[in-house]
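Student: Provided below for reference: sequence and predicted model.
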Amino acid sequence: MTYLAEQAAESASTFQTFDIFMVLFTILIVIGLVRLLLTRPRKNMFAIGFAVVALIIFVVADAKMISGW
């Protein structure tokens, strides 16, 4: 009987409500990056680089988070 309880504990979902906010922040970063890239006269390269780094970090964190669900 303990074997079934151990399997149930291992297969429990790790979903938390903060996960929703992580996905929403990732979407906001994508929107911000697209808006930065669409500016015509002069592009802020520092802001674009910062957004790209933040997006990479959040996408990796989201992938790790979703794989744990």
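Tutor: It's in.

Student: C-alpha from now on. contacts and neighbour counts both.
Tutor: Noted.

Student: off-centre distance for stretch 25-42?
Tutor: Remark: stretch 25-42 is offset 16 Å from the chain centroid, using Cα atoms, centre = their mean, to the nearest Å.

Student: may I see the buried residues of that stretch?
Tutor: When burial is assessed from 16 or more other Cα atoms under 10 Å, stretch 25-42 yields the following buried residues: T26, I29, V30, L33, L36.

Student: comparison target below:
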Amino acid sequence: MVLAQEAGKATQDASNFAPFDIFMLLFTAIIFIGFVRLVLARPRKNYFAIGFAAVSLLVFLVIDYIMIFEVWMG
């Protein structure tokens, strides 16, 4: 019985990947694309939108780093 519990725990530890993680990575890519487009806008820049996108991108990059290096590989 103890061996079955440890085998179940090993299987549970190996599956740290959640389907929502893919959405987090996709949202980060979309925010990055929007940030680049805002920065490269020619006639008039919306500095509030650039700042908001920069903060959002920074938050999502930190979350992605934690998700990948501490949850998936940790």
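Tutor: All right, it came through fine. Small disclaimer: the values here were computed from a predicted structure and weren't measured.

Student: return the member of the buried residues of stretch 25-42 of the first structure nearest to A61 of the first structure.
Tutor: The shortest approach to A61 of the first structure among these belongs to T26, at 9.6 Å (Cα to Cα).

Student: so who does the most centrally placed residue in the second structure touch?
Tutor: Closest to where the C-alpha atoms of the second structure average out (Cα atoms, centre = their mean) is D64, at 3.1 Å. Neighbour list for D64 of the second structure: M24, L25 [criterion: Cα atoms under 8 Å, 6 or more residues apart in numbering].

Student: alignment lookup: it to the first structure.
Tutor: By TM-score structural alignment, D64 of the second structure lines up with D62 in the first structure.

Student: element containing its match?
Tutor: helix 45-67 (DSSP states H and E).

Student: so how far is that helix from its chain's centroid?
Tutor: That offset, for helix 45-67 of the first structure, works out to 7 Å (Cα atoms, centre = their mean).

Student: so which bits of it are buried?
Tutor: For helix 45-67 of the first structure, burial by neighbour count (16+ other Cα under 10 Å) applies to I48, A51, A54, L55, F58, V59, A61, D62, M65.

Student: map the second one onto the second structure.
Tutor: It stands for A51 of the first structure. Checking TM-score structural alignment: A51 of the first structure goes with A53.
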